[in-house]
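*Asks:* for reference, the sequence and a predicted model appear below.
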Amino acid sequence: MSPTTAIIYTRFSSSEQSKGYSLERQRSLGLEFAASKGWHVESTITDAGRSAFHGTNRLEGSALHQFELEAKNGLHRGKVLLAENVDRLSRQGPKAAARLIWGLNEAGVDVATFHDGMIYRAKENGEVMDILLLVMSALNAHQESDKKSKRTSASWKRRFSQIADGTQTAPVPNMPLWVDRTEAGMVLNKHRTAVLNDIYDLYIDGVGIHRIVTILHERGEPSWTPPEQRRGNNGWFYSYIYRLLTKRTVLGEYVTSDGKTLSTSFWPQAISTEKWNRARAALAMRKGNQITTKTQGNRNLLSQMVVCDKCGGGAHFRHQIDKGQTYTKKSGEVVTYKRNDHRRLRCDRARRKHNCDNGTILNYDVVERTVLQEMLPLLIDKRGINTVADKLREQIADLRRDRNADIARLDNLIDAIADGGSKAIIQRIAALEGSIETQTTAINSAEKALELESAKPSGDDDIALIATLKNDLTSECDEVRVYTRGRVNMSLRRVIKRIVITTTGCFRVEPDEFSWWIFDADGTMLEGTYVPT
């Protein structure tokens, strides 16, 4: 007896989506086939953007994987799974396709393909011709996918080669969303480039990514994601802003998914190199930051700066707002007693009783006031010499000297080969080539680090900025206060290396590895020393 209940399975891969393949087409043809057989369609299950060639449509989280599990548990016995053809289910070769279909048959599920009208029934061992047709269909599907994969790979290799040598003229997929293609070539979209620069400026000034997302939504700035994509109508997201801040495409570079730079000027440049480096420096400083939301108001000006002297762990910032205690007198009068708000700093590990017993709890307001009113005047004479940058320059010079020496040795060995070199010389040449490649990689890495370090403002610039923004730190306007405290936090973290909670109820401020000042719980300086860098 034929099954009376059918479940339609539809699927497309990412590449098929771009070519206009329609899930609705698969579903409508499936409904027509089911109607011709007198089957009732119970539901339609879909795997969108999953490849049958790589088997991702059968991995955990896919609709087909879930169906297989349910079938093995007997939930679909007596039903039929209806798909367009075998390659919608599997393109991994005849063995994989046969095992999938026969596995469903053993679970009491028939499998039908409406493209060729085949039905692989659960209650039959299968005719020899049906088995041969299944194997041939699966084999053809696998071979076609394999050819397509090789053609795609060859096409990308050719395209990458043309991008690298500057001969690529045809449009390439995945163009940056701030670039327009015109008859004259690729040009920057004026409005989107302005928005992109605003995003960079906000982040450099200390505004977090979540806050940037909120600002863009408050402005009514439409997202750039195409409407047909999954998130196309859902506005801006943290992940997309982060990609904009980290992808070198904004500099005009074409970088492959594995990080190889093919061209440094393939796209129109939207962000200046100086601004890019400043954003990278800000990203490095903010790495590991806790999310700061608007409701928090960026209250902790010393975020990521305070540590425990005993365990080295970070500090816990607590802002307790006392709403007061309300009670009603016998006379009926309602009275509310309200205490002061409390803002405290203490070792987070000690608070959680995890491998630290530093019991010091500091008044946050005292520490903030001390840093702004006592420490900054002491640091006015601090010069902005960047010792990190100097060390990087020395490192680059040493690496270049070593590389030049190895290149000279390599040239001598190559001359020796021309005169009839031995196998040992050839081995030495290979070793030198490897050494030169390693040195070149190290030089490139150090040069990028130097660019980031050089992009950081000097200590004098930060101190001057903090001084000009002091009045806005306590502004009644949320926008002004949040923005200002974010900028000042970034500047303070460049000026002050750390603030240490001691075990004696005091705190120590260290602008660098050599200078330090100790203050008591009331903010009175006890002792300290300053060593100019």
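*Replies:* Received it, and whenever you're ready, just let me know what you need. Numbering: from 1, shown residues only.

*Asks:* going forward, measure contacts between C-alpha atoms and count neighbours the same way
*Replies:* OK.

*Asks:* do a quick rundown of the helices in the stretch 101-250 of the chain.
*Replies:* Assigned by DSSP state H, counting those that start in this stretch, the stretch 101-250 of the chain shows helices spanning 128-165, 190-204, 209-219, 238-246.

*Asks:* list the helices and strands the last one packs on?
*Replies:* Just to be clear, that refers to helix 238-246. helix 190-204, helix 209-219, helix 273-286 (3 or more Cα pairs under 8 Å, 6 or more residues apart in numbering; DSSP states H and E).

*Asks:* and Thr336, that's in a strand?
*Replies:* Yes - according to DSSP: H, G, I helix; E, B strand; the rest coil, Thr336 belongs to a strand.

*Asks:* neighbours around it, how many?
*Replies:* 12 (other Cα atoms under 10 Å).

*Asks:* which SS class is the nearest residue to it once chain neighbours are set aside?
*Replies:* Nearest non-adjacent residue to Thr336, counting by Cα to Cα, 6 or more residues apart in numbering: Thr326, 4.2 Å away. Under three-state DSSP, Thr326 falls in the strand class.

*Asks:* distance check, Thr326 against His342.
*Replies:* Distance, Thr326 to His342, using Cα to Cα, to the nearest Å: 19 Å.

*Asks:* surely Asn358 touches Lys310?
*Replies:* Yes - at 6.7 Å, Asn358 counts as touching Lys310 under the criterion of Cα atoms under 8 Å.

*Asks:* below is an additional structure, to be compared with the one above:
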Amino acid sequence: MSQFAISYTRFSSGSQRHGTSLERQQELSLRFCKKHNLTLMQSFHDGGKSGYHGKHLEAGGQLKRLLEMLDNGDIPRGTHLLIEQTDRLSRQPLMQAFSLVTNLLEKGLVIVTLDDEQRYTYEGDQTQVYMLAGRLHRGYDESRSKSERLGKVWANKEKEMKEGKLPKMRLPFWLERDSSGEVVELSSWVSLIEEVLNLSIEGYGGADIAAKLNGEGKLTKDGVNWNSSKITKLIRNKQLTGWHTRKADKTMYFCLPPVVSQELFSMAQKALDSRTRTRGNSKQWNSALSGLTSCGACGGALKLHGRPQSRTAVCRTAVDGGSCTNRKSIRYKALVLGSVASLSTSLASLMMKQPNKKPPQEKRDLETLLAKAENKVSNLVQSIGLSENSTMLVTLTRELDKASNEVETLKVKLSEVEPVESAEVRAFRMLRIAKEEVPALVTGVLEGSKADANKLNTYLHSIDGFKIDLLDGVATVLGTDIWFEKKELKISNEHVGEVSIIKEDKAPKVGTYVTDSGHEIVTEERGTPLGGGYYLAI
């Protein structure tokens, strides 16, 4: 018999990676080899792969690799395969597990279970076969019982989460339970999260944010440094807005207390997806309109060039020697001010016209269908258990397969329904930002602030259909035309007609106001503020 050995170790849960499971299995293999003078040629290890679901036999599994090496003749016949127990090889139903073990034995391996040092060979006696079958069945039975227990526990948790309640579960690092069991926010961590999201909105990348936090001594909850991956994962975490996602099927439940607003979260997502970032040379200039402009003739991108205070936008193809003839340019400042003016006059109407992409009713309908399908599966399982008619069993089994497939399909559809705002709520939120935040951003943009340019760019990208087309010196965005007429910037749309954009020092005086005490107060009508000292004269 060969004096060579290989070992196979496996554990199914991530938590066992940090425990003693792997170390124990490896120690047993080394001890057996030393005791029986065997040379351990190679070790195969599947970490976090379920033997009950057969994940270790799929692509990427080390047991699958071991089988392939056997087929290729890379492992000599008579080699000892060392396993802690038979359940390390498989926890599948008896016939599947027995087929796997038989295959290994047929290819010349000697299987050794290290817990009792029992050896199994293809030529072994019948008693060995019965012992092996018994151990394989026991491993499957234990896993099935555990799966059923966990299934019942999950069903109770799912019921609570569907009702908006938070069951006993591991909480994200910014939440904890107090002495009474109530879930409370940890203010210091919530403040850090808000800082991270705001930095992302301002255009900082994950590496920049991590460096800033680490430099200030703000480490992770585990006391280690932040890195780009950790920052990105935090920004993408929907638990920040109250949504818990089940890993198994990606179903989402609103059961956690939100710690940031949906508005802040959404803008941070847009910032991650945006092409603008505060990186590299600090003198580098960022456009607030990056990715939002195009030529009205050829569809190509616009080119921004010139000095900071007089930058102009023109078709890149036209000025770089291409076939486009749309060579008339417009000031970058005019595009920024005109875009903001367009938002202030037409955003409400545009937002209200946008239908809900996925109305809440869709989710409720899917949940109703899923409950019915799961109830059907439960009834079929009970019927199969009670039926003694073989013909009826075939029919019921076929129906069970169809019902089970329907359950899985509905779960996938349900997981794809993202929590969305209604058109009314979205319109109100976007209008509030346009009124309260955008003018201040415009001021920063016109002064050359990279952070404000990135933040405004992120906001404009979040508006469906926001695209600036330039044709013959006239820019069009959201149904609003922007152009210069005798050195005066004008806009025109169906909501306000033709209106000028003026500077503060040109604001017209419209009259006086006399107080009860007889004092005369001069009033000025500057119109709608756009930022940077500019107003829409309406």
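*Replies:* Great, that's in hand. All values derive from a computational prediction rather than experimental measurement.

*Asks:* ok so, going back, save the helices of the stretch 101-250 of structure 1 as TSV, and put in distance to Ile119 of structure 1 and mean neighbour count too.
*Replies:* Shown next, in TSV, are the helices of the stretch 101-250 of structure 1 (distance: least, Cα to Cα, whole Å; neighbours: other Cα atoms under 10 Å):
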stretch	distance to Ile119 of structure 1	mean neighbour count
helix 128-165	9	15
helix 190-204	54	17
helix 209-219	52	16
helix 238-246	45	14
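
*Asks:* looking at those helices, which is closest to Asn57 of structure 1?
*Replies:* helix 128-165 (14.6 Å; Cα to Cα).

*Asks:* and the closest one, what does it pack onto?
*Replies:* Partner elements for helix 128-165 of structure 1 (3+ Cα pairs under 8 Å, 6+ apart): helix 86-89, helix 94-106, strand 261-263.

*Asks:* what does the last one contact?
*Replies:* Residues external to strand 261-263 of structure 1 that are found in contact with it (Cα atoms under 8 Å, 6 or more residues apart in numbering): 160, 163-164, 166, 253-256.

*Asks:* identify each buried residue in that strand, please.
*Replies:* 262-263 (16 or more other Cα atoms under 10 Å).

*Asks:* would you mark the buried spots in stretch 114-125 of structure 1?
*Replies:* 114, 119-122.

*Asks:* swap that for stretch 385-400 of structure 2, please
*Replies:* 393, 396, 400.

*Asks:* what residues in structure 1 pair up with it?
*Replies:* Across structure 1, nothing matches stretch 385-400 of structure 2 (TM-score structural alignment).

*Asks:* related to what we said a few turns ago, which among the buried residues of stretch 114-125 of structure 1 gets closest to Lys275 of structure 1?
*Replies:* Phe114 (57.5 Å).

*Asks:* pretty sure the closest one sits against Leu81.
*Replies:* No - under the criterion of Cα under 8 Å, Phe114 of structure 1 is not in contact with Leu81, lying 10.7 Å apart.

*Asks:* and the most centrally placed residue in structure 2, what does it touch?
*Replies:* What sits nearest the mean C-alpha location of structure 2, by Cα atoms, centre = their mean, is Arg236, with 5.1 Å. Arg236 of structure 2 makes contact with Gln269, according to Cα under 8 Å, 6+ apart.

*Asks:* tally of neighbours for Ser12 of structure 2?
*Replies:* So Ser12 of structure 2, with other Cα under 10 Å, has 18 neighbours.

*Asks:* distance of it relative to Leu89 of structure 2?
*Replies:* For Ser12 of structure 2 relative to Leu89 of structure 2 (Cα to Cα), the value is 12 Å.
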